[in-house]
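Asks: Quick one: sequence and predicted model below, then my questions.
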Amino acid sequence: MRHKQRKRHHWLWKTLLGLFLLAGGGYWLWWQIGSRPIHARTYRNTHVVTVFVPGYASNSLTFGPMVSRFQKDRATNQVTTINVSATGKRTVTGAKRYDGKNPLINVVFADAKSPIKETQQLTALLHWLRTEHRVTKINLVGHSMGSNLSFRYLTTKHTDAQPQVIKYVLLASEFYRDPATQLAQFPKSVKTLIIGGQIFGAKGDWAVSLAGVKRYEQALKTAGISTSLYIYRGTPIGAYHSSLHQNPYVDAKILQFLFA
């Protein structure tokens, strides 16, 4: 009896190991195929600083891996992480200058559940970049609530010196109220890319609806803003709300939009 139980347990562990290896191999193949266009491309030097704005309850892992991948693929040669404390103090790690090839700044908010405070801190940070580091042009890349923070920044009239926003990437975000009033203040020169996810059989990425993402696109187009839309459809590994910024197909779309 014990011998049969041991054989059954041994068979079960072998099966689980086989499934794990199969899943790992499938993930590796998916990543390699998705990364192929990135590795094959060269990127122009825009000198525009790209600022990554994470979402609700985020941390350095939201955009940190993406920024590292972009550096590895030679889309940039300057990467900086700026941690903003709850009181607004900035701690800068990585590059201290922003004059290289497509400089990237990964912003990390300590108080990542306070959108009004984060918008104020983002505004102060961009003013600091403009006045202290002579950053005159930026791109904004936001995930989820980070896209909404960036949108609020873009549709607010600023009284202090701010960089000019050239391009704006909205990743896994949607409007939660009528945006007509805000969109009247949106700079018409800004080019936008909207990215959403749809898990097979679901209505979106399990956090943001596909219909909401498309409403976002339509609202921007109606306001006369240059907009393109990309929907990644697949398994939760790539299409889930928090998986979209760890997705080589999404990487490729962002890189092409910003630097191709």
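Replies: Yep, that arrived. Residues are numbered from 1 along each chain as shown.
Asks: make it CA atoms for all contacts and neighbour counts henceforth
Replies: OK.
Asks: So G64 versus V141, what's the distance?
Replies: G64 sits 13 Å away from V141, going by C-alpha to C-alpha, to the nearest Å.
Asks: Nearest residue to A95 in space, ignoring adjacent ones along the chain?
Replies: Spatial nearest neighbour of A95, excluding adjacent residues (C-alpha to C-alpha, 6 or more residues apart in numbering): T80 at 5.0 Å.
Asks: also this one, for the comparison:
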Amino acid sequence: MKKISLILFVFMILIGSIIFYSKWNDTTGQPKLPQKNERAKVAKKETVSESIPTIFVHGYSGTKNSFGGMIKRLTKEKVATPSLIATITSDGEITYEGEFNKKEKNPMIQILFADNKSTEENQSWWLQELMQSLKTKYGIEKVNAVGHSMGGVALTNYVTAVGINGAYPEVEKLVLIAAPINGLEIGEDGITDYDLTENGPKMQTERFANFDTLKEKIPSELAVLTIAGDKENGTKSDGSVSVASALSAKFIYQSQVTDYREMVFTGIKASHSLLHENTGVDKAVAEFLWSE
């Protein structure tokens, strides 16, 4: 009798796990990647995406695990290939793990900051140093880039500071995941002084204002996808970054580039630390970067 009960118990756990896994990976009801607008279809040059590596930049307090899961899943789906892991210390020293082969299918490079709780200014400077190193050491002329949270802010700092500068790799496609472009203000009722209007945020943080001043340096051929999360708990946020702050990227990029798109994911899988574990986000990132 005990043996039968044990078998039933194990069976129920197995069934529960299958149901949970299916629900977790179910993307039903989640947004689909918007189509390019007509201007982007006409203006965008044809590129060989498989020769362009993609860098992944974590956010504040991020670690190797921040994008580790997404990189593993994209590898498992055979849409991209893991390549380098690049770590930069607080004094600008860079170490690399792995090998870079531009002939591999969509090589992925993970960027790690040893001091992962430093300032936005430091993270942005380190990213510039690292990008210059990728060009010098590996001959990388162009990259795609994916940034989560403060990583997306650092990448926006990069494209607005560097623009088209031959000393650095040019960013071909950029994905911003839950990037607080206009700060971290969240209202319990979903309303803040930084909410968006048709013309931009009601109020601008110093960060947003700085981007707005420098946005003319953004390369016109850059393609940008902004992803925001809404837990649907009344705050209109992913728990850390408001939808309004993430989507304020529109007012930095849209007027400067021919291809700007945005998506809002909803529900528990759209919480800040789970967006980069969301298979719907995986799908959108892969389609945007490598299927067009």
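Replies: Thanks, I have the structure now. Quantities reported herein were computed from a predicted structural model and do not represent experimental measurements.
Asks: just to revisit the earlier point, G64 and V141 of the first structure - which one has more neighbours?
Replies: A direct count of neighbours by other C-alpha atoms under 10 Å for G64 of the first structure and V141 places V141 higher, at 24 against 21.
Asks: Now the more buried one: which helix or strand?
Replies: Assigned by DSSP states H and E, V141 of the first structure belongs to strand 137-143.
Asks: which bit of the second structure covers that strand?
Replies: Mapped onto the second structure using TM-score structural alignment, strand 137-143 of the first structure covers residues 142-148.
Asks: same thing with stretch 244-259 of the first structure?
Replies: Aligned by TM-score structural alignment, stretch 244-259 of the first structure corresponds to residues 275-290 of the second structure.
Asks: Pull the residues that contact the matching stretch.
Replies: Identification of contacts with stretch 275-290 of the second structure by C-alpha atoms under 8 Å, 6 or more residues apart in numbering yields 25-27, 30, 32-33, 49-50, 66-67, 69-70, 73-74, 79, 106, 144, 148, 173, 175, 177-178, 225, 229, 269-270.
Asks: just stretch 152-162 of the second structure next, same as before
Replies: Under C-alpha under 8 Å, 6+ apart, the answer for stretch 152-162 of the second structure is 57, 59, 120, 123-124, 127-128, 145-147, 168, 171, 175-181, 211, 214-219.
Asks: buried set for that stretch?
Replies: Under the neighbour-count criterion of 16 or more other C-alpha atoms under 10 Å, stretch 152-162 of the second structure has G152, V153, A154, L155, T156, N157, Y158, V159, T160, A161, V162 buried.
Asks: Figure out the helix or strand that S242 of the first structure lives in.
Replies: S242 of the first structure is part of no helix or strand, with elements assigned from DSSP H and E.
Asks: burial measure for it, as a count.
Replies: Using other C-alpha under 10 Å, S242 of the first structure has 22 neighbouring residues.
Asks: do the same with V48 of the first structure
Replies: Look at V48 of the first structure: counted by other C-alpha under 10 Å, it has 24 neighbours.
Asks: Is it correct that L170 of the first structure falls within a strand?
Replies: Yes. Secondary structure of L170 of the first structure (DSSP: H, G, I helix; E, B strand; the rest coil): part of a strand.
Asks: Aligned to it, what sits in the second structure?
Replies: Aligned by TM-score structural alignment, L170 of the first structure pairs with L176 of the second structure.
Asks: That match contacts A223, correct?
Replies: No. Using C-alpha atoms under 8 Å, L176 of the second structure is not in contact with A223, being 11.1 Å away.
Asks: Look at those two and report which has more neighbours.
Replies: A side-by-side neighbour count of L176 of the second structure and A223, using other C-alpha under 10 Å, places L176 first with 29 against 24.
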